[in-house]
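> Sequence and predicted model, in that order:
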Amino acid sequence: MNKPPHSRITMHVDMDSFYSSIEVRERPELRGLPVVVGSDPKGGKGRGVVSTCSYEARKFGIHSAMPISRAYRLCPEAIYLPVNMELYKETSNNIMEILRIFADRFQQVSVDEAYLDIGDSIEDYRSATMLAQKIKQEVLCKQGLTCSVGVAPNKVIAKIASDINKPDGLTVVRPEEKESFLYPLCVSRIPGIGKKTQPVLVEIGINTIGQLATADVQLLISRFGKYGLVMHQLANGIDPRQVKEKEEVKSISTEDTFDEDIFDPGLIKNVFCELTEKVHADLTKKRFRFRTVSIRVRFDDFRTYTRAKTLHAATTDKISITKVAVELMEEFMGCGRFRLLGVGVSKLEKIDERQTFLSDFC
């Protein structure tokens, strides 16, 4: 029998300085240096923003969403790198696959963070702590990145806990410790209390989570409406939200990173055939048909490209995946040696169980 939500153990896993950490992983010579990922600072005249930065860069006062021009003024000697979203998404997918293994229920909430409900298989916080350590070890070993983990009775406490001891942190909050953990913290630690809400709370004498937890609920509702009640509950460590995975599937893909770079056309076609088998098996299992086939190519110098082609009609045909993938690959043949190849399908349509498609008989 499933335990009630209030007695379950929840983890929040948050990657540390995700984009910049990936860049440092790819280029170890950047380790220990201030690294800023975002738009081109153009010598301090750039108009973009910082996507993320390393902890070394944060020592100079740089932070996410800061204008890149200001970041440059704070630390002109930092290493400024463009956003490589394809690489970040690939790494995110790999990490999420690791995390799913350990979860009874799983919910990815962004490219670099997720909730894990472990309440079916783990009943005590000692075992949960050991599992969190195992997760951190697996992510570091398989992806070369550190993460911070919060272990708690619910989502809001777990999320706050994961942020307390960054980077590479592990914070465990047992049910009987929630007040001693939450109450001394600044109210801005609660997700959703930001630059607009916090000043209003300060105006009415509320600076800490403890003060918010013991505040007059009617006063909070009069100032913030229904959100006043929500804030009061969160401050008291009450969060009924359950860990739920999004059901929507937008694409299915797989890829292979080679121990030795390849360039032989025959071998490349064989790789695409193998990747197609995996994609088609997943497609069949989830009962989707597709319209778009895409490939992902990474050369030995880490240049990465994607290409896609949309078919005239949705199909389940396995041969079409390989055929289109090989066609798309022609653009890159003879341009170098390949470190990674990937195949995916998208523009998915759920198959009606009552329908039979011609391609099923091909």
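Happy to help now that I have it.

> contacts, neighbours, all on C-alpha from now
Will do.

> Helices of this protein, residue ranges please.
With helices called from DSSP state H, the chain shows them at 18-26, 55-58, 68-74, 85-102, 125-143, 155-162, 178-182, 197-203, 209-213, 217-224, 226-235, 265-286, 318-329.

> what comes up buried for the third one?
Along helix 68-74, the positions that meet the burial threshold by neighbour count (16 or more other CA atoms under 10 Å) are 68-72, 74.

> Could you report the neighbour count for the nearest residue to residue 182 once chain neighbours are set aside?
Distance criterion CA to CA, 6 or more residues apart in numbering; nearest residue to residue 182, sequence neighbours excluded, is residue 209 at 6.1 Å. Neighbour count of residue 209, defined by other CA atoms under 10 Å: 26.

> Surely residue 209 and residue 180 touch.
No - Residue 209 is beyond contact range of residue 180, at 10.5 Å (criterion: CA atoms under 8 Å).

> For the closest residue to residue 236 other than its chain neighbours, give me its contacts.
Nearest residue to residue 236, sequence neighbours excluded (CA to CA, 6+ apart): residue 213, at 5.2 Å. The contact partners of residue 213, by CA atoms under 8 Å, 6 or more residues apart in numbering, come to 183, 232-233, 235-236.

> then this one, side by side with the first:
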Amino acid sequence: MTADRDDIPDSPDAEDESEAAGLHKIIHIDMDAFFASVEQRDHPELRGRPVAVGGSSGRGVVAAASYEARRFGVRSAMPSVTAQRLCPDLIFCKSRFDVYREVSRQIRAVFHDYTPLVEPLSLDEAYLDVTEDRHALGSATRIALAIRRRIAEDTQLTASAGVSYNKFLAKLASDQNKPDGICVIRPGEGAAFVAQLPVTRFHGIGPVGAKKMAGLGIVTGADLAAKDLPFLRAHFGSFADYLYRAARGIDLRQVRAHRTRKSVGGERTFHEDLFAPRELTEAVDRIVDIVWDRITHNKARGRTVTIKLKYNDFTLQSRARSLSRPVADKAEFAKIGHALLAELLPLPRPIRLMGLTLSKLEGVAPKKKGDALAQLDLL
């Protein structure tokens, strides 16, 4: 396992072992505090200062935080009022998603110069399968270093990289030496690397799951690896197989350049709770405008419309309607959205969020996972 320098010596034997075993060479690239770093790049007066991207008042939510802000405990998805309380000197910047998307396109152009097998996870991270060495650089480590240098030259931003023989390990590795670092987990090192990690580093294990595991004596990867599959299935059901493989550094998933889009939608968190019928009707109209633009952009045709409401006590309610044919146009989409809302009136309590989604799609463009972040535009 290697650390966070650009002068990492290659290990030809390890590369040869990877090829001989038929293993893939996977890189996970993760931009460092992406949105906040873009703001600090474009506004030099913000460099070295605690910065958060997102709304600063009311129902605002932190979309990203600089590393200076993270030292105070500020994190993405945190309510802005909480972030401000943790860091009184926090500077809020309004999100500029057009800019972030353009920078993301620059970064992906770099990726595609090294491999066609790029699987974006969001605007700021992606998996790359570099088993085929397009530029004959000699190793996945050298490719990762070259990509990081290109990103820095083209965008003046830093990226961290994880290099390994599967996606699970590569993603763990990219987080190991952040920011502006690289970590390489070579064949034969995966199980040992995972063993010393807390299970909270595993994708899919949140605070509730970690607490349950701690109650079973599972705190580290080694603790998890000590449990057999019947034990894990008894306590974690269908999640057990993933846990069993992860504890041993096993991941058979391939890097997929395209994913099938299942839905197109959007939601809005309101600065003040909505309850009056007129307010709710106007909210539907605003969300229809946003979502239909996305539907048109993606050339989507779908048969099911779903409305989602989040009440001020954080409970959720949804209602859906399906047609025997695709929704014809924006007017019909809006009509169904209003009809679904009408079925839920009168509401039992005010709402803090509303969303609309079109699903059961046909003939839709491949999904880019970064599109999921578009909902932050509405905060």
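Received it, and whenever you're ready, just let me know what you need. Predicted, not measured: the structure shown is a model, and the values here were computed from it.

> hmm, back to that, please list which of the contacts of residue 213 of the first structure are preserved in the second structure.
Checked against the second structure using both residues aligned by TM-score structural alignment, their matches' CA atoms under 8 Å, the contacts of residue 213 of the first structure keep these contacts: 183, 232, 235-236.

> For residue 47 of the first structure, state which of those residues is nearest.
Checking those against residue 47 of the first structure by CA to CA gives residue 235 as the nearest, at 37.9 Å.

> Including neighbour count, could the kept ones among the contacts of residue 213 of the first structure go into TSV?
Listed next are these as TSV, based on neighbours: other CA atoms under 10 Å:
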residue	neighbour count
183	19
232	22
235	28
236	19
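
> What is the most widely separated pair among those?
Across those, the longest distance by CA to CA is 11.9 Å; it joins 183 and 232.

> What count of nearby residues applies to the alignment partner in the first structure of residue 51 of the second structure?
Residue 51 of the second structure maps onto residue 35 in the first structure when the alignment is built from TM-score structural alignment. Neighbour count of residue 35 of the first structure, defined by other CA under 10 Å: 26.

> repeat for residue 201 of the second structure
Using other CA under 10 Å, residue 201 of the second structure has 16 neighbouring residues.

> Trace it over to the first structure, please.
Under the alignment (TM-score structural alignment), residue 201 of the second structure maps onto residue 189 of the first structure.

> Which position in the second structure pairs with residue 140 of the first structure?
Using TM-score structural alignment, the equivalent of residue 140 of the first structure in the second structure is residue 152.

> Next SSE downstream of the top helix by length along the second structure?
Determined from DSSP H, the single longest helix within the second structure is helix 277-297. Next helix or strand after helix 277-297 of the second structure toward the C-terminus (DSSP states H and E): strand 301-311.

> Need the residue closest to the centroid of the second structure.
In the second structure, the centroid-proximal residue (CA atoms, centre = their mean) is residue 122; its distance is 4.9 Å.

> That residue pairs with which position in the first structure?
Checking TM-score structural alignment: residue 122 of the second structure goes with residue 110.

> and its match, how far is that from residue 143 of the first structure?
Between residue 110 of the first structure and residue 143 of the first structure the distance, using CA to CA, to the nearest Å, works out to 18 Å.

> any idea where the strands of the stretch 251-379 of the second structure begin and end?
263-274, 301-311, 316-322, 351-362 (DSSP state E, counting those that start in this stretch).

> Any chance of the ones you listed in a markdown table with distance to residue 113 of the second structure as columns?
Shown next, in a markdown table, are those (distance: least, CA to CA, whole Å):
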| stretch | distance to residue 113 of the second structure |
| --- | --- |
| strand 263-274 | 30 |
| strand 301-311 | 33 |
| strand 316-322 | 43 |
| strand 351-362 | 31 |
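
> Indicate which one of those strands is closest to residue 174 of the second structure.
Closest among these, once you apply CA to CA, is strand 263-274, at 29.6 Å.

> what's the angle between the closest one and helix 277-297?
Strand 263-274 of the second structure and helix 277-297 are oriented at 160 degrees to each other (axes from the mean of the first three to the mean of the last three CA atoms, to 10 degrees).

> What residues sit buried inside strand 263-274 of the second structure?
For strand 263-274 of the second structure, a neighbour-count test (16+ other CA under 10 Å) marks 263-270, 273-274 as buried.

> try stretch 90-98 of the first structure
Neighbour counts over stretch 90-98 of the first structure (16+ other CA under 10 Å) mark 91-92, 95-96, 98 as buried.

> Check stretch 310-325 of the first structure too.
In terms of neighbour count (16+ other CA under 10 Å), stretch 310-325 of the first structure has its buried residues at 314-318, 321-325.

> Check those against residue 260 of the first structure and report the nearest one.
Among these, residue 325 lies closest to residue 260 of the first structure (CA to CA), at 21.3 Å.

> Isn't the closest one up against residue 294?
Yes - between residue 325 of the first structure and residue 294 there is a contact under CA under 8 Å: 6.7 Å.

> intersection of neighbour lists for those two?
The overlap between the contact sets of residue 325 of the first structure and residue 294 (CA under 8 Å, 6+ apart) consists of residue 343.

> In the second structure, what sits opposite residue 205 of the first structure in the alignment?
Under the alignment (TM-score structural alignment), residue 205 of the first structure pairs with residue 217 in the second structure.

> What of residue 229 of the first structure?
That one, residue 229 of the first structure, aligns with residue 241 by TM-score structural alignment.

> quick one: its match from residue 247 of the second structure, how far?
Separation of residue 241 of the second structure from residue 247 of the second structure (CA to CA): 10 Å.
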